[in-house]
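> What follows is a protein structure lacking sequence information:
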């Protein structure tokens, strides 16, 4: 059985050389040109090739490039030898950096998106083969570079005056920072919600979509197949899905049930499919409502606990979780009791405190607040640290508290007494709501989640009361 190939880094970030295990005998040779499991084991990205091309070169001296396609490539040779040359054409500090290498059939190179690729044939009948992770699309323009660019200063073994070069490649421009390839973009789905707005503050250059238009926000309905098909998903490296139907009680109605499943299940399933097709990283935000709240308070709900949703909202969120789990590159962040810009429990309690009202608040539901800033910080951490893909619980830290205890903390910070907030049970509160003819969804009594998994990646959650002080001060 063939052994593992080896990997060598270069001066161009992401451009790596792979030494293949070629087995030679008197008949010829055998090699595993691309074996996904082994390539991942040596550190290559799981770039998801969708097309294999072969460029046959009949004569020594054929020279092709320098072409900067907007996709990743894994290049190797079936026969012959080449002199390969690569130039970093991406925006950034390494723009213009070069790397050259003589290759035979025992060598391969992974070329990341935005790195200019070229080669010169050193033997007749050389077959150059490459895998790419996007299909060629008509009308796509990308930077090219002159083979004799003085800044790149590539030392071609066969002088270009003696080489065989296409007319197009003879007229490529010289190095120009203004044509540098920008990185793929970030897309925020559900940009008008409280989490979407917080994500935009952290990603000011991101594209933004929601069901309705807003300033800088484009309308996109993920249940509209034609609109989804027309959207340029290939332009994105990361899609942050903050869209959700969160009206827990209204989800129990006929109209609410349809809307909840559309936003919380169908939308995420569509994004998971697109993530598979376009190789972007999908970040999706879910809820502790996917559990029935019967877990022990310590450690709380864990990421691998079986799903046990109670109401329609919870069931639709659980369905979305299952769908997102099918995306190869995904972070599913389960969170609880989200507080951000807009109407929320903390703002309501602050308003009641200021108006002199003394509310009755449930004291048998226990969990932790999650401020949108903490969700954004956890998202950035997972993306930037390249943590393992999968599901992570995210909330603020500190001791789990009841809704009544949180209301009391808000009252105390508003100059009122904690005793001004009385307690009641969820069952009693539900009776009052139902008596008014309004829908009421079942709630998990324990919403506390274990934070050990994300802590193991190096993320420490900020205490919820510290975040609450800052929120109220702002």
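Good, I have the coordinates. Note that this is a predicted model, so its numbers are computed, not measured. Residues are numbered from 1 along each chain as shown.

> from here on, contacts and neighbour counts on C-alpha atoms
Will do.

> Which parts of the stretch 101-250 of the chain are strands?
For the stretch 101-250 of the chain, the strands defined by DSSP state E, counting those that start in this stretch occupy 107-111, 115-121, 126-132, 185-189, 207-210, 218-219, 236-241.

> I should have written the stretch 351-474 of the chain there, sorry.
Under DSSP E, counting those that start in this stretch, the stretch 351-474 of the chain gives strands at 360-362, 366-367, 370-371, 390-393, 401-402, 422-424.

> how about those in TSV, adding distance to residue 464 and mean neighbour count?
Output for the strands of the stretch 351-474 of the chain, formatted as TSV (distance: least, C-alpha to C-alpha, whole Å; neighbours: other C-alpha atoms under 10 Å):
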stretch	distance to residue 464	mean neighbour count
strand 360-362	19	19
strand 366-367	11	24
strand 370-371	7	24
strand 390-393	15	22
strand 401-402	10	21
strand 422-424	21	16
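
> just so I know, which of the ones you listed lies nearest residue 102?
Distance to residue 102, taken as C-alpha to C-alpha, is lowest for strand 390-393 among the strands of the stretch 351-474 of the chain, at 39.6 Å.

> Which elements pack onto that closest one?
Helices and strands touching strand 390-393, by 3 or more C-alpha pairs under 8 Å, 6 or more residues apart in numbering; DSSP states H and E, are strand 330-335, helix 452-455.

> Please tabulate these in a markdown table, including the columns distance to residue 345 and mean neighbour count.
As requested, the helices and strands packed on strand 390-393 are arranged in a markdown table below (distance: least, C-alpha to C-alpha, whole Å; neighbours: other C-alpha under 10 Å):
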| stretch | distance to residue 345 | mean neighbour count |
| --- | --- | --- |
| strand 330-335 | 16 | 24 |
| helix 452-455 | 26 | 16 |
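
> next up, a second structure to put side by side with the first:
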């Protein structure tokens, strides 16, 4: 193979997911040649993952037949040839249906390959003085966990141009295990914050106890700690779902509540945003209808400017702005969440059963969102990976007031709905002992954008009826 000059930058899929072969433009004349070995703007625009390299390594090989690998490392690599020529072999050593799949190709300075984490990498030099270069997106560490496969494994049967008996190998590479003995590389981890909350429990019900999913509470991981940057090996994580928040809306209007709300909803989120940005993690952040003032007659769209009324809404809006700086982010705006634990539906059911006749606000209108539905929508975003950004996600159907919902709860639990007395917000809050936060009167979020991704939220009233049997 002779280095080809002036090819167009182009990518070629392989049989291994994420392993992509690239043609590189090399410009040559009587003096030699020049190429842009890695050019972030052009290559990302052409489809290369924006993988964030932090280290550049070079391997010099003086003899034809020098053979190295098969090594699967815990980072992504951009591999190219600075001089000479190689026969490359790549084996998928990740968990999944393509475990053991092989791809081979010859590389010279006009070809490069993107090797995702967990794909075994090996090569054999076909020319003397070959220089093999690669960018990686994590710093080398003696504590890093590698997975190896024997170069001579019969199951993958790599057709080495130079028989391994005649090649230059290290003693270690000769003794690596066969495919049947290899432990597959697990996927990068998913971290769920706020695991004991209503949404956290719903996410656990959806995700189960998969080995790559980790559930934490504030007792396990303090996001405001200065040690957060070293609390985990963050390159092992693909996704963080932030289901944790300060949600005591009225208490947030007190001096201590204000400080606590800003600490949880802003300071902690800023720390998460830094970690996610630095390590290429997708950050899913759950937001609230309280970032709006409720003054519009139409449903709120994702691009509408925020206008929070109280401290809680202000901290959620500030947290959203921080998350929006993360390259890979989903801000999921929701409203009126109902899950396991204390919530409006369980409170109304309890009052009905105890014979209490409640006064319930009738001039605040919105849609219930059941935590299981919210979890299902978040996982849909993570599976389908639509464009990053803000997505409204609530129950669908007709908007209802709190009083209407309370009457539905009474009816569905076999009690007289006329026991619920509708009142205005002003009547309800008159004579309150403590501060009452201002609330949006209309909390209806437009669902067009999430529906365009293929997710259809369930009707909120149908979900309520199903929940109450």
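Everything's here; your move. Predicted model only: the values in this text are computed from it and were never measured.

> Need the winner for burial among the strands of the stretch 101-250 of the first structure.
Highest mean neighbour count of the strands of the stretch 101-250 of the first structure: strand 115-121, a mean of 25 (counted as mean count of other C-alpha atoms under 10 Å).

> Trace that strand over to the second structure and give me the residue numbers.
The aligned range for strand 115-121 of the first structure in the second structure is 119-125, by TM-score structural alignment.

> with the first structure superposed, average distance for that stretch?
Overlaying the first structure shows stretch 119-125 of the second structure at a mean distance of 0.6 Å from the equivalent residues (mean C-alpha distance after the TM-score superposition for the first structure).

> quick revisit: so which of the strands of the stretch 101-250 of the first structure gets nearest residue 98 of the first structure?
strand 115-121 (9.2 Å).

> who touches the closest one?
Identification of contacts with strand 115-121 of the first structure by C-alpha atoms under 8 Å, 6 or more residues apart in numbering yields 57, 59-69, 81-90, 111, 144-145, 156, 158.

> one more time with 7 Å
Contact with strand 115-121 of the first structure is made by 60-68, 81-90, as judged by C-alpha atoms under 7 Å, 6 or more residues apart in numbering.

> follow-up on the earlier one: tell me which of the strands of the stretch 351-474 of the first structure lies nearest to residue 449 of the first structure.
Here strand 390-393 is closest among the strands of the stretch 351-474 of the first structure (C-alpha to C-alpha), at 6.5 Å.

> how much space is there between the counterpart of residue 316 of the first structure in the second structure and residue 451 of the second structure?
In the second structure, the residue paired with residue 316 of the first structure is residue 315, using TM-score structural alignment. Distance of residue 315 of the second structure to residue 451 of the second structure, given as C-alpha to C-alpha, to the nearest Å: 28 Å.

> Now for residue 399 of the first structure, how many residues are close by?
Number of residues near residue 399 of the first structure (other C-alpha atoms under 10 Å) recorded here: 13.

> Next: residue 17 of the second structure.
The burial count for residue 17 of the second structure: 13, using other C-alpha under 10 Å.

> Which residue of the second structure is paired with residue 470 of the first structure in the alignment?
In the second structure, residue 470 of the first structure lands on residue 466 (TM-score structural alignment).

> ugh, wrong one, I meant residue 62 of the first structure
Here residue 62 of the first structure is matched to residue 66 in the second structure, going by TM-score structural alignment.

> What of residue 450 of the first structure?
Taking TM-score structural alignment for the superposition, residue 450 of the first structure sits opposite residue 446 in the second structure.

> and its match, how many neighbours?
Neighbours of residue 446 of the second structure using other C-alpha under 10 Å come to 18.

> which outside residues touch stretch 436-444 of the first structure?
248-250, 252, 289, 291-293, 310-311, 430, 433-434.

> wait, stretch 255-269 of the second structure
By C-alpha under 7 Å, 6+ apart, the residues outside stretch 255-269 of the second structure that reach it are 223-224, 245-246, 251-252, 311-312, 315-316, 318-319.

> and residue 465 of the first structure, how many residues sit next to it?
Neighbours of residue 465 of the first structure (other C-alpha under 10 Å): 18.

> What of residue 105 of the second structure?
13.

> next one: residue 73 of the second structure
The number of residues packed near residue 73 of the second structure is 22, by other C-alpha under 10 Å.

> wait, isn't it in contact with residue 146?
Yes. Assessed by C-alpha atoms under 7 Å, residue 73 of the second structure is found in contact with residue 146 at 5.0 Å.

> Tell me the residue in the first structure aligned with residue 141 of the second structure.
Matched by TM-score structural alignment, residue 141 of the second structure corresponds to residue 137 in the first structure.
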